[in-house]
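Trainee: I would like to see how this sequence folds:
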Amino acid sequence: MSESVLIGQYIGTNSVFHRLDPRTKIVSIFIIMLSFLMLGTVTSYVIATLFVLGILMISKIPFPIFMRGLKPILFILFFTFIYNILLTKGTVIWSWSFIEVTMEGIQNGVRFVWRIILLVLLASILTLTTKPLELASGLEKLLAPLSKLHVPVEQFSLMIVIAIRFIPTILQELERIILAQKARGHDISNLPFVKRMLAYVPILVPLLFTTVQRAEQLTYAIDARAYGKGKGRTAYKLLQFQQVDYVVGMVAVLFVITVLVIKIGGM
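Mentor: You can find the predicted model right below:
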């Protein structure tokens, strides 16, 4: 289960994205994801898909890893598709009782599912190619102007990174608890769907307990290293933009402009 979740995991390869400044990756991915909200035509979706596939290839991370990472959101994708099919008004192509399936509903369902897949794949690139400490340092630098407004930027950046990093850790704990129940003869995987969902409720108590324990241990570790509030903390590795960072930033801007032109032109 934990291997199926891409958020919070890091896979080291010798790729361009791994060598980028974390600030470049954060800003570029953010503006590209915002541009996905403007996707409307088949042409724009095809261009966005080819662009994302190109990024996945350049990252040198095995493609099956990304496909495995889509498994946890299959239910969300299915629900989104069915929701749009049944609740979108338009040209009816099939009906039964009060249920109507429209052509516009199918088109909207495909577009929304397609967009979610692109967003998940693009977002996973950030954590798969960036170490947690580098990600925290990049966020801290980007949010530095907010410190003049007395915003605890250092603490906020650390909190975000720890939350992201804890996702696979919590899932590992969940797997361990489920395996412990299997060893005691209680296998919830063979239960019907409704009963299986209810069987997860008793698991939440030990999962919450172990999560709180890990959070407390992490707190002691941070205090033992005299992190404090993080204000004025120095870094072993200083962030510095390279030529490749400017190139990647320009590519991201050009992609956003392309999507905007397609949106305005209705192509």
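
Trainee: CA only for contacts and neighbour counts going forward, please
Mentor: Noted.

Trainee: And the contacts of whichever strand or helix holds Val27?
Mentor: Taking DSSP states H and E as the criterion, Val27 maps to helix 22-35. For helix 22-35, contacts defined as C-alpha atoms under 8 Å, 6 or more residues apart in numbering pick out 17, 119, 122-123, 126, 130, 134-135, 137-139, 141-142, 245, 248-249, 252-253, 255-256, 259-260.

Trainee: list the buried ones in that helix?
Mentor: 22-29, 32-33, 35 (16 or more other C-alpha atoms under 10 Å).

Trainee: just stretch 158-173 next, same as before
Mentor: Within stretch 158-173, the residues that count as buried by 16+ other C-alpha under 10 Å are 158, 161-162, 165-171, 173.

Trainee: What strand or helix carries Leu174?
Mentor: If you go by DSSP H and E, Leu174 is part of helix 153-183.

Trainee: Could you point out the helix or strand that follows that helix?
Mentor: Following helix 153-183 toward the C-terminus (DSSP H and E): helix 193-199.

Trainee: any idea of the angle the helix or strand where Lys263 lies forms with helix 22-35?
Mentor: Lys263 belongs to helix 243-265 when elements are defined using DSSP H and E. Orientation check (axes from the mean of the first three to the mean of the last three C-alpha atoms, to 10 degrees): helix 243-265 against helix 22-35 gives 10 degrees.

Trainee: Can you pull out the residues in contact with helix 243-265?
Mentor: 20-21, 24, 28-29, 31-32, 35, 38-41, 44.

Trainee: Ok, stretch 58-65 next?
Mentor: 4, 11, 13-18, 56-57, 125, 129.

Trainee: run this one through as well so I can compare:
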Amino acid sequence: MDLLRSLPLGLYLEQPQTWLHKIDPRVKLAWLMSFLTSYTFANNFWRVLLVVLLILTTVIARIPLRVWRQQMGWLLTLSFFVLAIAAISPDGLGIDYQPRLPANEQILTQQYTSNTTNTVPEQIGKKKEYSYVLFHKGPVRITRYSLDLGVRISTILFTVIYSTNLYLLTTAPEEITSAIESLMQPLRRLKLPVTEITLTLTLSLRFIPLVLEEVQNLIRSVMTRAINWKKLGLKGAVKVWMTVAERLLENLLLRAEQMANAMMVRGFTSPNEHKVQWHDLRLQQRDWFAIAILVLFWGVRLVIGTEV
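Mentor: Model (predicted):
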């Protein structure tokens, strides 16, 4: 199971149990949706603040360093490279930038002096410096729009990936499905199969480790045979990997059949008749405190985070 242990994203941390683990999964889902939607039509200050908030939450929750050090390091590195590439790339406006001030400043001074003879003397000659091009040396050119675009892309990339990973890291698959089923209860009035949907989601989440295990076993079987890929050529290599893919599909179908037989042996006929209550979802005092912080979060977002 080395592949499962080394997978950087999407794993559930069973031990130690942090305070993030104990929060109701519905509240955590609301926080996740807030992180994924609050950066829409937001300014760059709020986008950077979301990144800082995610990092501080990870540190304050006392999640072991070995769990998040590698994945956060890779994400921060990727976000930095995205920021650098977007900042030095052309901004796409396709225009020639002209200075706001004339080349001969004496003309501006003469016009400004003639039009402001009745103004305060201290205000004469004051100019507000502005430059659209922030840095230009050789082929490297950074403009205000390209830097703004780089900050947007890099922060959104980090927020989307890491907020989702933090939710999966502190929430068990059964808690996720229970929370989704609880939130989808009003859809029963529309005669939607809510229980069947959540059951399918639960089985899918439980089936992912089996898929990774089968992939790992097949890769090891190919490596132990010491195949000379140069002698096989392109056609032979494609044939080998097609055989591996076919074998993988057969093994996964066999695992699915075994899972279905196990459910049938236990007398499972329909989710409504054999419903398994994974968790008793009740809002505790810490959950109400998290909801209050969420309301404050959106209040701050509307006050300082709205893009003008």
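
Trainee: where does the TM-score land?
Mentor: The TM-score (TM-score structural alignment, normalised by the length of structure 1) is 0.77; 255 aligned residues with a C-alpha RMSD of 3.7 Å.

Trainee: The helix holding Val27 of structure 1 vs structure 2, mean deviation?
Mentor: When structure 2 is overlaid, helix 22-35 of structure 1 sits 1.7 Å from its aligned residues on average, using mean C-alpha distance after the TM-score superposition for structure 1.

Trainee: ok, back up a step: now render the buried residues of stretch 158-173 of structure 1 as a markdown table, adding distance to Ile61 of structure 1.
Mentor: Compiled in a markdown table, the buried residues of stretch 158-173 of structure 1 are given as follows (distance: C-alpha to C-alpha, whole Å):
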| residue | distance to Ile61 of structure 1 |
| --- | --- |
| Leu158 | 26 |
| Val161 | 21 |
| Ile162 | 23 |
| Arg165 | 19 |
| Phe166 | 22 |
| Ile167 | 20 |
| Pro168 | 18 |
| Thr169 | 21 |
| Ile170 | 24 |
| Leu171 | 22 |
| Glu173 | 26 |
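
Trainee: coming back round to it: filter the contacts of stretch 58-65 of structure 1 to the buried ones?
Mentor: The buried subset of these (16+ other C-alpha under 10 Å) comprises 4, 11, 17-18, 56, 125, 129.

Trainee: In structure 1, point out the residues matching the strand or helix carrying Thr113 of structure 2.
Mentor: Assessed by DSSP H and E, Thr113 of structure 2 sits inside helix 105-115. Counting by TM-score structural alignment, helix 105-115 of structure 2 pairs with no residue of structure 1.

Trainee: before we move on, back to that, give me the helices and strands touching the helix holding Leu174 of structure 1, please.
Mentor: helix 132-142, helix 201-224 (3 or more C-alpha pairs under 8 Å, 6 or more residues apart in numbering; DSSP states H and E).

Trainee: With structure 2 overlaid, how far apart is it on average?
Mentor: Counting by mean C-alpha distance after the TM-score superposition for structure 1, helix 153-183 of structure 1 comes out at 2.2 Å.

Trainee: and the angle from that helix to helix 201-224?
Mentor: Using the same axes, to 10 degrees: helix 153-183 of structure 1 against helix 201-224 is 140 degrees.

Trainee: distance between helix 153-183 of structure 1 and the chain's centre?
Mentor: With C-alpha atoms, centre = their mean, to the nearest Å as the basis, helix 153-183 of structure 1 stands 15 Å off its chain's centre.

Trainee: quick revisit: list the ones among the contacts of stretch 58-65 of structure 1 that fall in helices.
Mentor: The helices, defined by DSSP state H, take in 16-18, 56-57, 125 from the contacts of stretch 58-65 of structure 1.

Trainee: Excluding sequence neighbours, find me the nearest residue to Ala179 of structure 2.
Mentor: In this structure, Ala179 of structure 2 finds its nearest non-sequential neighbour in Arg26, 5.1 Å apart by C-alpha to C-alpha, 6 or more residues apart in numbering.

Trainee: Per the alignment, name the residue of structure 1 opposite the one you found.
Mentor: Going residue by residue (TM-score structural alignment), Arg26 of structure 2 aligns to Arg23.

Trainee: Thr234 of structure 1: what secondary structure?
Mentor: Assigned with DSSP: H, G, I helix; E, B strand; the rest coil, Thr234 of structure 1 falls in the coil class.

Trainee: Out of the buried residues of stretch 158-173 of structure 1, which is nearest to Arg184 of structure 1?
Mentor: Glu173 (16.9 Å; C-alpha to C-alpha).

Trainee: got the contact list for that closest one?
Mentor: Glu173 of structure 1 neighbours (C-alpha under 8 Å, 6+ apart): 207, 210.

Trainee: Need the counterpart of it in structure 2.
Mentor: Per TM-score structural alignment, the equivalent position to Glu173 of structure 1 in structure 2 is Glu214.

Trainee: So its match versus Phe207 of structure 2, what's the distance?
Mentor: As judged by C-alpha to C-alpha, to the nearest Å, Glu214 of structure 2 and Phe207 of structure 2 stand 11 Å apart.

Trainee: Which two of the contacts of stretch 58-65 of structure 1 have the greatest separation?
Mentor: Farthest pair in the contacts of stretch 58-65 of structure 1, by C-alpha to C-alpha: Ser4 and Val16, 24.2 Å.
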